[in-house]
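*Asks:* fold the following.
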Amino acid sequence: MIFVVFLGFQACDQSEENTPDITQEEFPDLKIFLDRFETEAKRRGYNFNFSGLDIAYVNEIRLSDNRTFCGIGYTRHPQTGKRAVLISKSKNCDWANRSDIQRENLFFHEMGHAFLNLEHDDALMCDGKPLSIMTNAFNQFFIYKENEPNLREYYLDELFDRLAANEQCIDFGQNFNQDPVFFKNELPDPIWSSSNDDGNYQITRGVHSNTNTPYLEITSSGNGKNTGYIYRQLDMPNIPEGATVILRTKVNAENLEGPGVAIAMRVYDTRIGPTGASINESHTLTTEPNPVNGKLENHVLELQLPNFTRKTIFLIPFAVMMPGTKGQAFFDDFEILVEPK
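*Replies:* A predicted model of the protein is given here:
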């Protein structure tokens, strides 16, 4: 999993009213905003130690793919190993001419990445506003304004506790009672990862020629000493609180010899401690203790996660072939379904 996160947006001008504008310098000490973050944390019951955090200006933030950004948050900086928030002095970011509240928006967003281990969350409220300050779909200089104290309060509540979003009207992007499919394997989706145990498994994604439906395929000659698997990490899943989340697939195989195949789902949240948040595996569900083998025709494998919580930051479904299995297995209709409470 990658815990380096960043943003880069242009924004319009705005003034400030309810938050004192104490940062008229072009590049004021960033500790002003760290102190403010600490104050907001204490109001919500947290006492933090920032000795493991670096905050600094840099002339430019440019990644290896040549993209530039106005801020970046590291949970572990590649050189120092420390948590870090970097703010760009680039003219394109125009930090020197930003108001205090605009700077606060960006700095708090990056602290969410660097200190609270949060990824981007692009869910929306029913009125079209971002559900979280951690959005990547909106300009992070303008998530809340100086004349929106109640909105600021909500966004900071949600920053420290994702359950605060449950008080809002959330746009889930679909009616799960009518369309329960939250996620499914689609061939154009490139963001899949796999482990082939040093080549002992052949793992592919494709489309059946006769049905035009996508599949996950795992094949082995039986020499695998570890499991072979393919998975997809789903960040910040926008699923209703209390819903039942179901991982389901149909397995087809001519003659699987040995232990066989299985599915699994891992669920992660964060635990906030004095020196920042850590990633916590809250649930592990798997059929690996009871794999299936032999001749399989649309054999259904299913796992259920009851009582989903918005604290979840990662949801990871797996298709698995067990060590020592010989043969070819297709995982068809590999999908995640949601049943609202």
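*Asks:* every contact and neighbour count from this point should use C-alpha atoms.
*Replies:* Noted.
*Asks:* in the longest strand belonging to the chain, which residues are buried?
*Replies:* Counting residues, the longest strand found in the chain (DSSP state E) is strand 244-273. With burial defined by 16 or more other Cα atoms under 10 Å, the residues of strand 244-273 counted as buried are 244-253, 256-270, 272.
*Asks:* quick check: angle from the helix or strand just after it to strand 244-273?
*Replies:* With elements assigned by DSSP states H and E, the helix or strand that comes after strand 244-273 is strand 276-286. Between strand 276-286 and strand 244-273, the angle comes out at 150 degrees (axes from the mean of the first three to the mean of the last three Cα atoms, to 10 degrees).
*Asks:* for strand 276-286, packing partners?
*Replies:* strand 244-273, strand 292-305 (3 or more Cα pairs under 8 Å, 6 or more residues apart in numbering; DSSP states H and E).
*Asks:* who are the packing partners of the helix or strand just after the shortest one?
*Replies:* Spelled out, it's strand 292-305. Per DSSP H and E, the first helix or strand lying C-terminal to strand 292-305 is strand 314-321. In terms of contacts (3+ Cα pairs under 8 Å, 6+ apart), strand 314-321 is packed against strand 214-221, strand 228-231, strand 234-235, strand 244-273.
*Asks:* show me what the first one is packed up against.
*Replies:* Okay, so that is strand 214-221. Secondary elements touching strand 214-221 (3+ Cα pairs under 8 Å, 6+ apart): strand 201-207, strand 228-231, strand 314-321, strand 326-339.
*Asks:* let's compare: structure for the following, please.
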Amino acid sequence: MNKALPVILICLLLFQCDSGKDGLPANSQLLRNTDISLSPDSFSPWVPVTNDGFSLGISQETFLSGNRSLFIENQDSLNVNAALWRQTYDGPMPSEGRRLTLRAHLKGENIELKSTGSNIYISVRMFPVEDSEGTTINRFLSSQNRFRIFGTFDWEPLAVSIPSFPKDVEFITVYLVMGPRTTGKVFFDDITLTVE
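*Replies:* Here you go, the predicted model:
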């Protein structure tokens, strides 16, 4: 038994050292203010990025949880610009190979898609856009070409997953987007970016 004790201690020590390299644990939430209700005076850290013709704001009448939601609205069917909300995460990163899922709930009012590039979508991008070996695999994912969102609908979930978290990530940005030549009004709530 005395001979086995040093081996057991070394194994435990190696296990503890190795577990420190695992990055963020499963169920870690990378976004803040996910229900847009953190402060009555601010939507921070969400940042609106708008172009002519769009209205971006906070709705206190339409929300899924908390007491507010983000919205994007466009009524000009010839508007070839896009508008979005974004949030950046630059804290501790998940370990390489972990699954990362972006989820949001959307509600639409009279959403019409006027061209092939029109859509409402969510996306996640890792920065820098290439790793140290010049690889871009698993560094960007979008729901844009996977789901066509249109019409009037109540709160629906939308999710995209990066199956294997890449290496050399310094920060992550998520986007909630109304694309070009898309009309109507879309609300976003319960937006999460979760390590799995």
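*Asks:* what would you report as the TM-score here?
*Replies:* TM-score of the superposed chains, computed with TM-score structural alignment, normalised by the length of the second structure, equals 0.69; 165 aligned residues with a Cα RMSD of 3.1 Å.
*Asks:* possible to save the helices and strands packed on strand 214-221 of the first structure as a markdown table with distance to N175 of the first structure?
*Replies:* Listed next are those as a markdown table, based on distance: least, Cα to Cα, whole Å:
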| stretch | distance to N175 of the first structure |
| --- | --- |
| strand 201-207 | 28 |
| strand 228-231 | 26 |
| strand 314-321 | 20 |
| strand 326-339 | 10 |
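*Asks:* okay if I get those as CSV plus mean neighbour count and distance to E40 of the first structure?
*Replies:* Output for those, formatted as CSV (neighbours: other Cα atoms under 10 Å; distance: least, Cα to Cα, whole Å):
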stretch, mean neighbour count, distance to E40 of the first structure
strand 201-207, 18, 47
strand 228-231, 23, 38
strand 314-321, 23, 26
strand 326-339, 22, 35
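*Asks:* ok so, going back, could you dump the helices and strands packed on strand 314-321 of the first structure to JSON lines with distance to L285 of the first structure?
*Replies:* Formatted as JSON lines, these follow (distance: least, Cα to Cα, whole Å):
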{"stretch": "strand 214-221", "distance to L285 of the first structure": "19"}
{"stretch": "strand 228-231", "distance to L285 of the first structure": "14"}
{"stretch": "strand 234-235", "distance to L285 of the first structure": "16"}
{"stretch": "strand 244-273", "distance to L285 of the first structure": "5"}
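*Asks:* between those strands, which one is nearest to N166 of the first structure?
*Replies:* Taking Cα to Cα, strand 244-273 is the member of these nearest to N166 of the first structure, at 16.2 Å.
*Asks:* which part of the second structure matches the longest helix seen in the first structure?
*Replies:* If you go by DSSP state H, the first structure has its longest helix at helix 100-114. Using TM-score structural alignment, helix 100-114 of the first structure lines up with nothing in the second structure.
*Asks:* show me what the very next helix or strand once past that helix is packed up against.
*Replies:* Next helix or strand after helix 100-114 of the first structure toward the C-terminus (DSSP H and E): strand 124-125. If contacts are counted by 3+ Cα pairs under 8 Å, 6+ apart, strand 124-125 of the first structure sits against strand 170-171.
*Asks:* and L78 of the second structure, what does it touch?
*Replies:* Contact analysis of L78 of the second structure by Cα atoms under 8 Å, 6 or more residues apart in numbering lists R181.
*Asks:* S220 of the first structure pairs with which position in the second structure?
*Replies:* S220 of the first structure maps onto N74 in the second structure, with residues paired by TM-score structural alignment.
*Asks:* what separates that match from T101 of the second structure, distance-wise?
*Replies:* Distance of N74 of the second structure to T101 of the second structure, given as Cα to Cα, to the nearest Å: 28 Å.
*Asks:* same question for V80 of the second structure.
*Replies:* Counting by Cα to Cα, the separation of V80 of the second structure from T101 of the second structure is 29 Å.
*Asks:* do the same with T34 of the second structure
*Replies:* Per Cα to Cα, T34 of the second structure is found 14 Å from T101 of the second structure.
*Asks:* before we move on, what about F63 of the second structure?
*Replies:* 22 Å.
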